[in-house]
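Trainee: quick one, fold the following:
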Amino acid sequence: MSETDDLVEIEQLLARYAVAMTRGDVEEVLTVFTADGNYSAFGDTYPLDEFPALIAAAPKGLFLVGTPVIELAGDSATGTQPLCFVEHSEHRMRIGYYNDTYTRTAEGWRLRTRAMTFIRRSGDHDSGRPHAFERTRS
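Mentor: Okay, here's the model as predicted:
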């Protein structure tokens, strides 16, 4: 594959994530990650087995993402993608960006890690306050 092919494949992967999150399709969201992938936000890191419960506890709405900046390095890559989330019932917004790592797998490119950084009205950039999500880990 050419570098352009890799970039397009990763961009489509991220588009599938945003559309699936907007539609509430948790199963599709999980397909964009590697089996050992994780998501970080709200002061914590969540493995994929906790992701469905995390999504269920989160507000619903539109995940509007911008074109990512991606740095390819063979079968891995890093990237940053801007995000504007608009909650559906009151149209409140959260803005920020994702910092990602990607891995080429036998099935194609996948997200390995996705970490959310919020941009506050003050201009601060941070990973957020703990989410109203109670973990059931033992």
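Trainee: going forward, measure contacts between C-alpha atoms and count neighbours the same way
Mentor: OK.
Trainee: and the spatially most central residue of the chain, how far from Phe42?
Mentor: Geometric centre of the chain, nearest residue: Arg114, 4.9 Å, by Cα atoms, centre = their mean. Applying Cα to Cα, to the nearest Å, the value for Arg114 to Phe42 is 12 Å.
Trainee: quick one, helices of the chain?
Mentor: 3-23, 26-31, 51-57 (DSSP state H).
Trainee: mean neighbour count and distance to Ile119 added to those, as CSV?
Mentor: What follows is the helices of the chain, written out as CSV (neighbours: other Cα atoms under 10 Å; distance: least, Cα to Cα, whole Å):
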stretch, mean neighbour count, distance to Ile119
helix 3-23, 17, 19
helix 26-31, 17, 24
helix 51-57, 15, 20
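Trainee: could those be laid out in a markdown table, adding distance to Asp126?
Mentor: Converted to a markdown table, the helices of the chain look like this (distance: least, Cα to Cα, whole Å):
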| stretch | distance to Asp126 |
| --- | --- |
| helix 3-23 | 21 |
| helix 26-31 | 24 |
| helix 51-57 | 19 |
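Trainee: second input sequence below; structure requested for side-by-side comparison:
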Amino acid sequence: MSRSDDLLEIQQVLARYAVNITKGDIPGLLAVFTPDGTYSAFGDAYSVELFPELVAAAPKGLFLTGTPALEIDGDTATGTQPLCFVDHSTHDMRIGYYTDTLIRTDDGWRLRTRRMTFIRRNGDHDSGIPHAFERSRT
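Mentor: Predicted coordinates:
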């Protein structure tokens, strides 16, 4: 597989993340992660088994992502992707970026980790304020 093929496939995996979470498609969202994948925000890392509950507790809206900056090294990759989330009921926005690790699997590229960083109005970049999601994280 060429570097261009890898870049395109990874971009499609990340696009499916944004589209599936926007649509509330949990099976589609889970499919972009490895079975041991995690999502980190609010000071915690959450395993894929907790995604249905985590997504159910989160605000709903549009996940608008930009083109990721990617570094590919064989069967692993790292990247950063900008994000603008727009709440569906208020149209309030949150901005930030994802920091990712990916791995090539037998089923193609998949996210192993995705970490959210919020950009605050004061310019701070942080992982968010811990919230009420109380299940075990990993």
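Trainee: out of the helices of the first structure, nearest to Thr80 of the first structure?
Mentor: Thr80 of the first structure sits nearest to helix 3-23 of all the helices of the first structure, at 10.8 Å, using Cα to Cα.
Trainee: gap between the residue nearest to the centre of the first structure and Arg92 of the first structure?
Mentor: Using Cα to Cα, Arg114 of the first structure is found at 23 Å from Arg92 of the first structure.
Trainee: how about Ala53 of the first structure?
Mentor: In this structure, Ala53 of the first structure and Arg92 of the first structure are 22 Å apart, going by Cα to Cα.
Trainee: likewise Gly37 of the first structure?
Mentor: Gly37 of the first structure is 29 Å from Arg92 of the first structure, where distance means Cα to Cα.
Trainee: who's more crowded, the two?
Mentor: Gly37 (20 against 10; other Cα atoms under 10 Å).
Trainee: who's in contact with the more buried one?
Mentor: By Cα atoms under 8 Å, 6 or more residues apart in numbering, the contact list for Gly37 of the first structure reads 47-48, 111-113.
Trainee: translate it into the numbering of the second structure.
Mentor: Superposed on the second structure with TM-score structural alignment, Gly37 of the first structure falls opposite Gly37.
Trainee: how near is Glu28 of the first structure to Arg16 of the first structure?
Mentor: For Glu28 of the first structure, the distance to Arg16 of the first structure equals 8 Å [Cα to Cα].
Trainee: and if you look at Cys84 of the first structure?
Mentor: 16 Å.
Trainee: and Val26 of the first structure, by the same measure?
Mentor: 11 Å.
Trainee: got it, and Trp109 of the first structure?
Mentor: Counting by Cα to Cα, the separation of Trp109 of the first structure from Arg16 of the first structure is 12 Å.
Trainee: show me where the first structure has its strands.
Mentor: In the first structure, the strands defined using DSSP state E lie at 33-41, 44-47, 61-65, 69-73, 76-87, 93-105, 108-119, 125-126.
Trainee: after superposition, how close is the shortest one to the second structure?
Mentor: On superposition with the second structure, the mean distance recorded for strand 125-126 of the first structure (mean Cα distance after the TM-score superposition for the first structure) is 0.2 Å.
Trainee: what does that strand rub up against?
Mentor: Contacts to strand 125-126 of the first structure, defined as Cα under 8 Å, 6+ apart, come from residues 96, 117-120.
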